[in-house]
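pasting the sequence and the predicted coordinates here, then a few questions.
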Amino acid sequence: MDAEFNGTYITLGGYVGVDKYGYLYFVILLALYLLILCTNLTIIYVICIHRNLHEPMYIFIAALSVNSILMSATIYPKLFIDVLSQRQIISHSACMFQYFIFYSIGISDILLLSAMAYDRYVSICKPLQYSIIMGRITVAILLTVAWLIPVLQVAVAIVVNSKQKLCDFTTDGFFCNNKIFRLYCVQSTFLKIYPMFILLNVVIVPTIFIIFTYINIFLVAYHSCPEVRKKATETCLPHLIILMCCFFLCIFDVISARMQSNLPNGVNLIMSLQIVVYGPLFNPIIYGVKMKEISKHIKRLLCHFWTKSK
């Protein structure tokens, strides 16, 4: 019976002190999840209803918020169940689905950040050609690429993984990420190389592209009038903050998955939790506070609800 059970389910061993603090974890996670939903839905709502925000930059921000909601809906409900359960387990098929959504969304976020960098580059470095270059067709193509390529690339890993046999049934994470590769009896050469190919293709190359675009943006802004420098700072600074957080969390995910010796459970839990908190929560907060147009509409929306509630 145990062998049959283990063949179907994977134990999530990354939780710390669930027996003592399960209800506290539940309250904290629920608060985070509700905050993620509220902030991202607010960003999407504000961008959708205001026509002056129907521009490429804001459309990409709304797409990031959609990604945040999808990722959180995949991760958090399972966390709620696990922190209140005596045994933290997940079926192999559900684990593969969680892995698929998590990395598809994560890669999509990086590609969306690349699209946003390109948009800022055209806006600041080629302002007279902006309306021609960043038309509806271009935005539609960039969105399609940002959502379709990650799905296809991660799907290949899922198909290959589905043919592998599990020899271990306990992972030191609290959701299914690259650490599940360690559970397979034999890691094929493809499984060793393909994740590095994805890292190069959709993390390193886009990051180099973003750095290149921002070097050009800052060079143009430096030699331009104060208004151009102000515009570059207001629109590019939030993007750079999000990019740095995303890049370092990607590096942590790769390193932790490749390390043969596990990190202490407490450190592993805190760092892994940041992966599912930073992006979904900080994206809308940073863009909502730092982006002048979005911030202005959010303040009006809050004032409207406050006045209506009195």
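Now that the structure is in, tell me what you want to look at.

please make it C-alpha for all contacts and neighbour counts, starting now.
Fine.

separation between A157 and I59?
30 Å (Cα to Cα, to the nearest Å).

can you tell me the helix or strand for the spatially most central residue of the chain?
Among the residues of the chain, G106 comes closest to the average C-alpha position under Cα atoms, centre = their mean, at 4.1 Å. Secondary structure assigned from DSSP states H and E places G106 in helix 92-125.

buried residues in that helix?
92, 95-96, 98-125 (16 or more other Cα atoms under 10 Å).

and the gap between the residue nearest to the centre of the chain and S72?
11 Å.

go on, G266?
22 Å.

quick one, which of the two is more surrounded?
Between G266 and S72, counted using other Cα atoms under 10 Å, S72 has the larger neighbour count: 23 against 13.

which residue ranges form the helices in the stretch 51-200 of the chain?
56-83, 92-125, 130-133, 136-161, 189-199 (DSSP state H, counting those that start in this stretch).

redo the ones you listed as a markdown table? Include distance to Q260.
A markdown table is the format used below for the helices of the stretch 51-200 of the chain (distance: least, Cα to Cα, whole Å):
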| stretch | distance to Q260 |
| --- | --- |
| helix 56-83 | 25 |
| helix 92-125 | 20 |
| helix 130-133 | 47 |
| helix 136-161 | 20 |
| helix 189-199 | 14 |
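
of all those, which one is nearest Y287?
For the helices of the stretch 51-200 of the chain, proximity to Y287 was assessed by Cα to Cα; helix 56-83 is nearest, at 7.9 Å.

can you check what angle separates that closest one from helix 136-161?
Interaxial angle of helix 56-83 relative to helix 136-161 (axes from the mean of the first three to the mean of the last three Cα atoms, to 10 degrees): 30 degrees.

here's the one I want to compare it with:
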Amino acid sequence: MSSFNLTSSSPVTFILNGIPGLEATHIWISIPFSTFYIIGMFGNFMVLFVVKKEQTLHKPMFLLLCMLALTDIGMSTCIVPKALCIFWFGFKGITLDGCLTQMFFLYVFVAMQSAVLVTMAFDRYVAICDPLRYTTILTNTRIATLGLVGLIRAVLFVLPLTLLQWRLPFCANRVILHMYCEYIAVVKMSCGNTIVNRTYVLVITVVNILLDLLIIGLTYGLIIRSVLRISSKKAHRKALNTCTAHICVMLMFYTPFLFSTVTNRYDQGSIARVHVVLSNLYFLVPPTVNPIIYGVKTKELRDKVRKYICRM
């Protein structure tokens, strides 16, 4: 560990330590990491390819699936290649510029995916509560505009986050007990006053993620109210079944995020290890499972994917 201690005159370089306490098993941990990553890349690129090729899939719902696939690809790519370099080759060093770049793109993709999930909830609301006006309310142009707004919002929220991090002075011991430049983990390496940084990350978490959750909750409340007004139980099941995939994706995205946010203040022991593992699975498992969920639950997409797979 002493070899990782850097003097204050050295260039600002951090050491990403991987999973605390499990360094000896990194090579074995890399197997599921690389497997999930490959499967996730294949699944998400397949969604993008099939939707691009098939004119019948050029609809708002599938455009949203493409946005979700792009954010999944971006999130996992920000994490996994560097993690595999740590696992396989022991390349643990990362410069401040590299750390901030990783942090910026990672949290932009996180904020963008949250915005996509909100738009998907609105899509389900219109499809169930106002189906006759669906094609006029949700056009491809309008969905693309909402996606652009979500991207701009993400950049505006995350850019100050990285700029606030850049101004901090860092201590000589810059060993981060993580596999990537997690914001709070980097803040803890600072010798300066970090109250502004901690306050800002709390504010954007509340404004961005919790506000999005509130909007989604209200949207599903309106959906449930509308469904309960339908007398037919078969119609109940059919209406709610259209939301199943979206609900599964939301649970996989928001649940680990909220748990990670609660546990990131712990530095030592098994809780810290659980936090690190869960944080990485959060960026690895959903991108792998999301295209499978929508492939299984969406007949149009499933049939087109099967057609192209059979041609291989």
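Structure received. Quantities reported herein were computed from a predicted structural model and do not represent experimental measurements.

the helix holding G106 of the first structure vs the second structure, mean deviation?
Superposed on the second structure, helix 92-125 of the first structure shows a mean distance of 0.8 Å to its aligned residues (mean Cα distance after the TM-score superposition for the first structure).

which part of the second structure lines up with that helix?
Matched against the second structure by TM-score structural alignment, helix 92-125 of the first structure falls on residues 96-129.

can you check stretch 275-295 of the first structure too?
Against the second structure, stretch 275-295 of the first structure falls on residues 282-302 (TM-score structural alignment).

so D212 of the second structure touches S114, yeah?
Yes: counting by Cα atoms under 8 Å, D212 of the second structure does reach S114; the two are 6.8 Å apart.

I49 of the first structure pairs with which position in the second structure?
Counting by TM-score structural alignment, the partner of I49 of the first structure is K53.

roughly how far apart are that match and T244 of the second structure?
26 Å.

now do K82 of the second structure
Distance from K82 of the second structure to T244 of the second structure, by Cα to Cα: 34 Å.

the two: who's more crowded?
The neighbour count for K82 of the second structure versus T244, taken as other Cα under 10 Å, is higher for K82 (19 against 14).

trace the more buried one over to the first structure, please.
Under TM-score structural alignment, K82 of the second structure pairs with K78 in the first structure.

which residues does its match contact?
Counting by Cα atoms under 8 Å, 6 or more residues apart in numbering, K78 of the first structure touches no other residue.

gap between T170 of the first structure and F181 of the first structure?
Taken as Cα to Cα, the span from T170 of the first structure to F181 of the first structure is 11 Å.

burial check on H50 of the first structure, number of neighbours?
Neighbour tally, H50 of the first structure, other Cα under 10 Å: 11.

count of neighbours near I209 of the second structure?
With other Cα under 10 Å as criterion, I209 of the second structure counts 19.

what does D2 of the first structure give?
7.

with N67 of the first structure instead?
23.

what does I28 of the first structure correspond to in the second structure?
That one, I28 of the first structure, aligns with P32 by TM-score structural alignment.

helices or strands next to the helix or strand hosting that match in the packing?
Per DSSP H and E, P32 of the second structure falls inside helix 26-53. Packing partners of helix 26-53 of the second structure (3 or more Cα pairs under 8 Å, 6 or more residues apart in numbering; DSSP states H and E): helix 60-89, helix 285-297, helix 299-311.

the last one vs the first structure - mean distance after superposition?
Spelled out, that is helix 299-311 of the second structure. Looks like 2.2 Å for helix 299-311 of the second structure (mean Cα distance after the TM-score superposition for the first structure).

buried ones in that helix, by neighbour count?
Counting neighbours by 16+ other Cα under 10 Å, the buried set in helix 299-311 of the second structure is L301, R302, K304, V305.

any chance of those in TSV, plus distance to S10 of the second structure?
Putting those into TSV (distance: Cα to Cα, whole Å) gives the following:
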residue	distance to S10 of the second structure
L301	53
R302	54
K304	55
V305	52
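
quick check: closest non-adjacent residue to F122 of the second structure.
T219 (6.8 Å; Cα to Cα, 6 or more residues apart in numbering).

just tell me what that neighbour corresponds to in the first structure.
T219 of the second structure maps onto T213 in the first structure, by TM-score structural alignment.
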